[in-house]
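1. coords below, sequence missing:
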């Protein structure tokens, strides 16, 4: 009996995580995207980039979205010449000066997802730059991929990345989390290195495995857990449900994000399904009342598609009139009896026609 209780306890920890709580993670989300060095301050709009390095004349960012707006506020003694490096960026990103008298010169880098510019900023001024692919603000068809629950199969992920790279129409990859198996800094370091083999950016929310150790490792490696962005007329929302619940602060953000996406085609992503459609894994929110609350909010916000992870297979079903997919095919403990191999999804999205098509791509 004691052994059974111990195994049950470990099983529950694997479902809901045991590290930093959802409230702590939401609080830290609000700190992402701001930093200062000397007489210069920077702010990334909506916290959509992690400041990896900021020192006099150097700024390195890890992106959580394909479009970025960065504001530099310089004092009278601020350094003028800056090296700006963006990692996890679209290969076709271009930089434009929105406000201020700054200048920018692009510098060639090795990786397709790493972009570099030399900036010259005027002192005692506010300068805003916009970085995005040229077509980011034009509503039109896009193709993206979805990959979740890599976990202990990280050593095999390059074959999935190769399949994604074979399709040049894919603009970026989204993930519902469980990138790592136990959320250690070493695993995140490994995953960042593995991303060097992917030709497009990878934007993710966290899963329960990713935060099981805690210590805000995700924040230091990837940035926010919950965020929202628009691209080519479509809205994308990723929300942290790693503890089988969504924090009240994130629900408040979600209200605004749903309002923003109400008249756009809108994709919602979170790790745990609010409702497990078959009950085999009991992989759902810990509260049915909260699950109903979330489904009602998404339906009321006219969300077009919702995608979840956590369950290591693919299931297509409907919640509250919304098309939903569970896709946890990155390699973590596959549910072998369903006959589905490791997989990812492709999504063809037409924001103008308010339409989409989801396909499963198996990796044999």
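-> Cool, got the structure. From a predicted model like this one, the values you see are computed outputs, not experimental measurements.

2. when you work out contacts or count neighbours from here on, use the C-alpha atoms and nothing else.
-> Will do.

3. span of stretch 130-142 from start to end?
-> Its first and final residues considered, stretch 130-142 spans 21 Å by CA to CA, to the nearest Å.

4. next: stretch 37-54.
-> With CA to CA applied, stretch 37-54 spans 6 Å between its terminal residues.

5. any idea how far residue 253 is from residue 293?
-> Remark: distance between residue 293 and residue 253 (CA to CA) = 15 Å.

6. ditto for residue 25
-> Distance, residue 25 to residue 253, by CA to CA: 14 Å.

7. try residue 104
-> Noted for residue 104: a distance of 34 Å to residue 253, by CA to CA.

8. against that first model, consider the following:
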């Protein structure tokens, strides 16, 4: 797949660049043609074309929209500056370009919005918005919607290292004060003396089992969480150990989904969820996935959001990157069978190929894996 955006890509002007913390900056984007602004749902992301000096071409990066869907005509992305490992390496390329090169008045090319991590406005369940670091970007967009358009109880729980890197704090407080039923809890891993003096946080260290039990009454929650992998692993293990159903935990996680059920560094719950049990079925009933190279066969149970997630649950880990139909890293040969796409791929998929991250089988299929 190409690293250039498609005909659905449009130029946007950076009309504001706002420093949110020592490492995080927001960019307000307005289309040059107002008709190119598209409605989005809280939690979705934009895909941005970023110049790559090492090749003279472009790379694509996804950034969650941190503004509200009601802010028509403008998108805001809130980006943490990641340090590059070395010149020419992909880590930090996009965030350094945004932080160091892009200024107000610059034009960026975007495609969006897209993504399946979305706030379910049809549910009446109380909501937990759980974030670590720059993972606050989708949860604050969701909080904006819940504060203005819902009466559901909300617990907004955010973890970061200290006040120096805490972004969007005042915005969260303003939203929480908008109506009753919104509760805010900040956990600082390494609070400074100034943080203590100003009482900027509610707990220190890691978000613990005891903290969550004291903070949350017993209820049937819908959880939305986003953050770095160790944080996500720890929170997933903690929540499931407290009885929160896996089907009620939605997350934005750019890594193998199977990692969420493995204990990792930062696991403060003390309880690790067991690894998924592979589903192997040699019968001819129902839909099956056949991996021709490895001579393996699995029964599709219909519960996975994509072929990629399903294969990961069976212990198979195909290559991937964005998990959102953008980068093309997970494209594979489709030897036989048919699939449907829950998220339209950014580029056209040629016949005989399939994008694993956003497709599901509609018949038994065979992959060249």
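-> Perfect, I can see it now. This is a predicted model, so every value here is computed, not measured.

9. TM value for the aligned chains?
-> The TM-score (TM-score structural alignment, normalised by the length of the first structure) is 0.29; 190 aligned residues with a CA RMSD of 7.3 Å.

10. between residue 25 and residue 253 of the first structure, tell me which one has more neighbours.
-> Neighbour totals were compared for residue 25 of the first structure and residue 253, and residue 25 leads with 21 against 14 (other CA atoms under 10 Å).

11. quick one: the helices in the stretch 51-200 of the first structure?
-> 157-165, 185-194 (DSSP state H, counting those that start in this stretch).

12. nearest to residue 230 of the first structure, of those?
-> Closest to residue 230 of the first structure of the helices of the stretch 51-200 of the first structure is helix 157-165 (CA to CA; 21.9 Å).

13. taking helix 185-194 as reference, get the angle to that closest one.
-> Using axes from the mean of the first three to the mean of the last three CA atoms, to 10 degrees, one finds that helix 157-165 of the first structure and helix 185-194 are set 40 degrees apart in direction.

14. list the buried residues in helix 157-165 of the first structure.
-> Buried residues in helix 157-165 of the first structure, counted by 16 or more other CA atoms under 10 Å: 157, 160-161, 164.

15. just stretch 37-44 of the first structure next, same as before
-> Of the residues in stretch 37-44 of the first structure, those scored as buried under the neighbour-count criterion (16+ other CA under 10 Å) are 37, 40-44.

16. got those residues as CSV, with secondary structure and distance to residue 175 of the first structure columns?
-> What follows is the buried residues of stretch 37-44 of the first structure, written out as CSV (DSSP: H, G, I helix; E, B strand; the rest coil; distance: CA to CA, whole Å):
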residue, secondary structure, distance to residue 175 of the first structure
37, strand, 33
40, strand, 34
41, strand, 31
42, strand, 28
43, strand, 25
44, strand, 22
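
17. how near is residue 288 of the first structure to residue 9 of the first structure?
-> Using CA to CA, residue 288 of the first structure is found at 21 Å from residue 9 of the first structure.

18. same question for residue 231 of the first structure.
-> In this structure, residue 231 of the first structure and residue 9 of the first structure are separated by 42 Å, where distance is defined by CA to CA.

19. for those two, indicate the residue with more neighbours.
-> The residue with more neighbours, out of residue 231 of the first structure and residue 9, is residue 231; 20 against 11, by other CA under 10 Å.

20. how close does the more buried one get to residue 349 of the first structure?
-> As judged by CA to CA, residue 231 of the first structure and residue 349 of the first structure stand 11 Å apart.

21. any idea which helix or strand carries residue 173 of the second structure?
-> helix 169-176 (DSSP states H and E).

22. and that helix, what's buried?
-> When neighbours are counted by 16+ other CA under 10 Å, the buried residues of helix 169-176 of the second structure are found to be 172, 175-176.

23. which parts of the one helix or strand residue 10 of the first structure maps to are buried?
-> According to DSSP H and E, residue 10 of the first structure maps onto helix 2-16. Buried residues in helix 2-16 of the first structure, counting neighbours by 16+ other CA under 10 Å, are found at 13-16.

24. about what we covered before: okay, the angle between the helix or strand just after the helix holding residue 173 of the second structure and helix 169-176?
-> Sequence-wise, the next helix or strand beyond helix 169-176 of the second structure is strand 182-188, with elements assigned using DSSP H and E. Relative orientation of strand 182-188 of the second structure versus helix 169-176 (the same axes, to 10 degrees): 160 degrees.

25. show me what the helix or strand following strand 182-188 of the second structure is packed against.
-> For strand 182-188 of the second structure, the following helix or strand on the C-terminal side (DSSP H and E) is helix 193-198. With contacts taken as 3 or more CA pairs under 8 Å, 6 or more residues apart in numbering; DSSP states H and E, helix 193-198 of the second structure sits against no other helix or strand.

26. ok so, going back, what's the closest of the buried residues of helix 2-16 of the first structure to residue 227 of the first structure?
-> The shortest separation between residue 227 of the first structure and any of those is 20.5 Å, and it belongs to residue 16 (by CA to CA).

27. gap between that closest one and residue 81 of the first structure?
-> Spatial separation of residue 16 of the first structure from residue 81 of the first structure under the definition CA to CA is 46 Å.

28. could you look up the SS state of residue 97 of the second structure?
-> At residue 97 of the second structure, secondary structure determined by DSSP: H, G, I helix; E, B strand; the rest coil is helix.

29. could you find the closest non-adjacent residue to it?
-> Leaving out its chain neighbours, the residue that sits closest to residue 97 of the second structure by CA to CA, 6 or more residues apart in numbering is residue 50, at 7.7 Å.
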